[in-house]
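[1] Dropping the sequence and predicted coords here.
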Amino acid sequence: MPTIQTLLDDYERLGWTNNDPMSQMLALRRDNPAALADLVIASFDRALPHATFLDAALDLMDDTALEKVTTEAWQDIRNGAWNARLASVLSSVATQMPQVFSGHWDMLVDIYTTKQSPRLYVEDNVWRMLDRATVERWRGRLAEVPSGNKAAHARAVALLHSRQPAAVRDAAAWLFPDDPGTRANWLMSAGYAQEHDTLRALHGETPLHIDFGPTLGAPIRRAQPKWNREILAHHPTWHARGSHRLGARFGGVSSHRCGLCHEPLHRLLTLPQPAAAGIDSSTPVSFDTCLSCAGWESDGPMFHRHDDAGNACAHPSQQRDTAIQPDYPAAPFLDADVALFAAPSRWTRQEWGLSNSRQNLSRVGGAPSWVQSAWYPDCPDCGRKMSFVMQLDSNLPQTDGGEWLWGSGGANYTFWCAPCRTSAHLWQCT
């Protein structure tokens, strides 16, 4: 087995040509999991473009190892170091362990606004950890600094994503005083809708990941390259293990039909106890859509009303007297019992681009992992913004042996209007 030194030397010299650093990293993990931290730390001062094996190492290391990496990286940066590897590590840390920046928020803003090459990709989720004292201090400075100031703008964006409603409201008003449309879009990016003088949260903060179990998990893993199967087997977002489980049913078909093509609706997830998953419903709910029509034949989201038993029925606005013929008819998902579980808090927020098929992005509740820009649809019945309740990633097994992709391989988002008992589905891809 290669040493950390030879693994990095070989990659620096060969890249991926006649070289398999991913398998070498996984072998290192099997032999000594704690060595993953040393591997990443040893990479800090090297030029290693496209080093996804190091991103995978960050994902697979335990919290103690990640804290060690984070502390070393942050200390190097505070001492003046800056390069592509440090920027990459810090971008992952911003989502997985944002609490490391506590006490150093002003410095993080300074790095974000001054380090242009390489650019620090600070996922907006990092700002949810802002402490109240910093929030109040930054709020007080909004009135003192002109809107053209770059650092002031960065602080206002941070406040917008702080999940502290008063600060969110002030920041949005400061950023867009004369542009209510843009202000509304930025509020959506922060997970809020403004209703008169109040803000309403459009998502929760406690996601439950879907453990697909053996029936669905086996074909999901089979479709992956060998090295990724090993990652999926060990990544904590894929397996409930000893966690509390909430039962649900995935896949299959409904007895109700699509209003566009008149074929049976495809079941996504049926929840016997939606309230236990943070969804506002006193009855079971089945979230269904038409895979053949969604995103292809529908102009915007697919909407469904739910009856007293929780079954999804085509919304009247999407009922056609004559059935259309979908260009891309789809087989339903394999049906099986699944379990919802709370993954470690490190995975409360996930970023679609950073997950790179390693992390399980199929989850109920919490914040969406947008492929593109945030978009919460308006309820077709009451006109209010709908709340996010679920997302499903691509590579889901179908009854015909296929592997379902949302578009070119994106994600599907499900929304819910509790007063109207109406659901919506839309997908995004690159």
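    Everything's here; your move.
[2] Could you use CA atoms for every contact and neighbour count after this?
    Fine.
[3] secondary structure element for Glu12?
    Element membership of Glu12 [criterion: DSSP states H and E] is helix 4-14.
[4] got the buried residues for that helix?
    4, 7-8, 10-12 (16 or more other C-alpha atoms under 10 Å).
[5] want to compare, so here's the second one:
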Amino acid sequence: MHRDPEEEDRLYEVYRTEVRALCTAIREAKEAAWNDLLASFDRDPWGRPYRLARNALRPWAPPTTSTLPPETLHRVVGGLFPDSSRTAFIPPVMATAQVADGGELEGVSQAEFEAAVARMRVKRTAPGPDGLSSRAWALALTEDGLGPALRRLFSRCLREGRIPEPWRTGRLVLIPKDGHPRDEPSGYRPIVVLDEAGKLLERVVAGRLVQHLENIGPDLASNQYGFRRALVPRLMGAAGALTRLLPNVGGCSAGTRRLYLGVVHSMALYGAPMWSPALSARNAALLHRAQRALAVRVLRGYRTISQDVACALAGSVPWDLEAEILAAVYRRNAQALSRGRSPGPSAVGRWKRVARHVAYAKWRERLLKELGQTSATRRRTLEALVPVLEAWFGTLVVERQEVLVRYSPPAIPSAGRKAGDFLMKKKVQIS
């Protein structure tokens, strides 16, 4: 067959042109989809962008046990789980369930089974040895599927006090610790991944235990924060995921940005009256890091802006001080209730104002200590912020919101001297 070189060259050029056009179309489609995703913030703040941020998956990596050399793996596992072959291990035997009135133990009801399945449906944990994920089980555990059969099996397990052997067998996973050697047992944290069916039964039992403690007693102590029905949210993950969807240029409005700041604020301060008195410096630093990241996104500022200035301009008091405010009001309310008095809205409002005044004083002292230990640019910013700190958060709430909306992104103070000049102007206006 005769081949025409000129025709081949022409066809190749056509092919190359079409490939470039396709790449351009793909790039433009991606940019349009991304812009539409960011624009949907204002239309529906709790829509797809928010769900994507909350459900962001971590990058996949091969299991640690498959990447370690065999001799290192044996040494690590042997150090974490010493050989106990010399002493025979006798597993505990569950006693047969006894009912006080001589009746039969209540089986697993459809309501508590469906509640446990609903919690399984939102979990995205690694599957156990059977290889079935929680979502696969949730799809199968319907009334027309495996739901009734598994519920009957759960009821039998509770009545007979027996659990199937596969549900008690797990898969060992080694999680590396940051800053620790990778060839020593101390460098890993072992966890055991169980089958989802066994964990579903555990959720049913845990629900019955919590219900018994709350309704019959003795209930958990008032300062017990863990092992409650509400789980502690993944604060840092939510803050990091949301900041990725809030670009400095374009994106959603200032009001929507402050809305998301309030969402993470509520997540961070959940149960604050319980854990605030025992808050360590390390955990306070974690709160500051998440708050600063979101405050900078609210302002559309640079990463070099300090935490105090970012929080002040975003209208967000440091969260460790906010936790102290909530704890102080909670204590006053508990004291009033213990005396048989129910505080009214005016009394609670007065307690909040007093606690907030104390928090501003602590923040002011914190800033004054930094004045002599910082650069000249940051010193100028702090000198402008300290005198008007309480007024900025008190009498100028409406004005501050108008300023944040009125200023275009390039005009919002972002770092260093610009933030100091901005606050100096506001100081003159306030005085």
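    Sure, I can see it. Here the structure is a predicted model, which means the values were calculated and not measured.
[6] Quick TM-score on the pair, please.
    Between these two chains, after superposing, the TM-score reads 0.22 (TM-score structural alignment, normalised by the length of the first structure); 160 aligned residues with a C-alpha RMSD of 7.2 Å.
[7] Which of the buried residues of helix 4-14 of the first structure sits closest to Leu426 of the first structure?
    Closest approach to Leu426 of the first structure among the buried residues of helix 4-14 of the first structure (C-alpha to C-alpha): Tyr11, at 40.1 Å.
[8] so the closest one makes contact with Pro21?
    Yes - counting by C-alpha atoms under 8 Å, a contact exists between Tyr11 of the first structure and Pro21, whose distance comes to 6.8 Å.
[9] Would you mark the buried spots in whichever helix or strand comes after the helix holding Glu12 of the first structure?
    Sequence-wise, the next helix or strand downstream of helix 4-14 of the first structure (DSSP H and E) is helix 21-31. Neighbour counts over helix 21-31 of the first structure (16+ other C-alpha under 10 Å) mark 21-22, 24-26, 28-29 as buried.
[10] Next, work out how far apart the closest residue to His234 of the first structure other than its chain neighbours and Leu28 of the first structure are.
    Using C-alpha to C-alpha, 6 or more residues apart in numbering and skipping the chain neighbours, the partner closest in space to His234 of the first structure is Leu60 (7.2 Å). Distance of Leu60 of the first structure to Leu28 of the first structure, given as C-alpha to C-alpha, to the nearest Å: 12 Å.
[11] before we move on, what about Leu187 of the first structure?
    44 Å.
[12] now Ile210 of the first structure
    29 Å.
[13] and the nearest residue to Val253 of the first structure once chain neighbours are set aside, how many neighbours does it have?
    Nearest residue to Val253 of the first structure in three dimensions, chain neighbours excluded: His266, at 4.6 Å (C-alpha to C-alpha, 6+ apart). Other residues near His266 of the first structure number 24, with proximity taken as other C-alpha atoms under 10 Å.
[14] show me where the stretch 1-150 of the second structure has helices.
    5-43, 48-54, 64-67, 70-80, 110-122, 134-140, 147-160 (DSSP state H, counting those that start in this stretch).
[15] From the contact counts, what lies against the longest one?
    When you say that, I think you mean helix 5-43 of the second structure. Secondary-structure packing of helix 5-43 of the second structure (3 or more C-alpha pairs under 8 Å, 6 or more residues apart in numbering; DSSP states H and E): helix 48-54.
[16] got a list of contacts for the helix it packs on?
    Contacts with helix 48-54 of the second structure, where a contact means C-alpha atoms under 8 Å, 6 or more residues apart in numbering, come from 37-38, 40-41, 237-238, 241-242, 245.
[17] which of the residues in it are buried?
    49-50, 53-54.
[18] can you redo those as CSV with distance to Met424 of the second structure?
    Below are the buried residues of helix 48-54 of the second structure laid out as CSV (distance: C-alpha to C-alpha, whole Å):
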residue, distance to Met424 of the second structure
Pro49, 37
Tyr50, 36
Ala53, 37
Arg54, 38
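[19] From these, pick the one nearest Arg292 of the second structure.
    Relative to Arg292 of the second structure, the closest of the buried residues of helix 48-54 of the second structure is Ala53; by C-alpha to C-alpha it sits at 17.9 Å.
[20] if you go through the stretch 1-150 of the first structure in chain order, where are the helices?
    4-14, 21-31, 35-42, 52-60, 63-78, 84-96, 105-114, 132-142, 150-160.
[21] now the ones you listed in TSV, with distance to Ala171 of the first structure?
    Shown next, in TSV, are the helices of the stretch 1-150 of the first structure (distance: least, C-alpha to C-alpha, whole Å):
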stretch	distance to Ala171 of the first structure
helix 4-14	44
helix 21-31	43
helix 35-42	37
helix 52-60	33
helix 63-78	27
helix 84-96	21
helix 105-114	15
helix 132-142	8
helix 150-160	5
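[22] rewinding a little: show me what the helix holding Glu12 of the first structure packs onto, helices and strands only.
    Packed against helix 4-14 of the first structure by the contact rule (3+ C-alpha pairs under 8 Å, 6+ apart) you find helix 21-31, helix 35-42.
[23] of the ones you listed, which approaches Phe250 of the first structure most closely?
    Short answer: helix 21-31, nearest of these by C-alpha to C-alpha, at 31.3 Å.
[24] Show me what the closest one is packed against.
    helix 4-14, helix 35-42, helix 52-60, helix 226-234.
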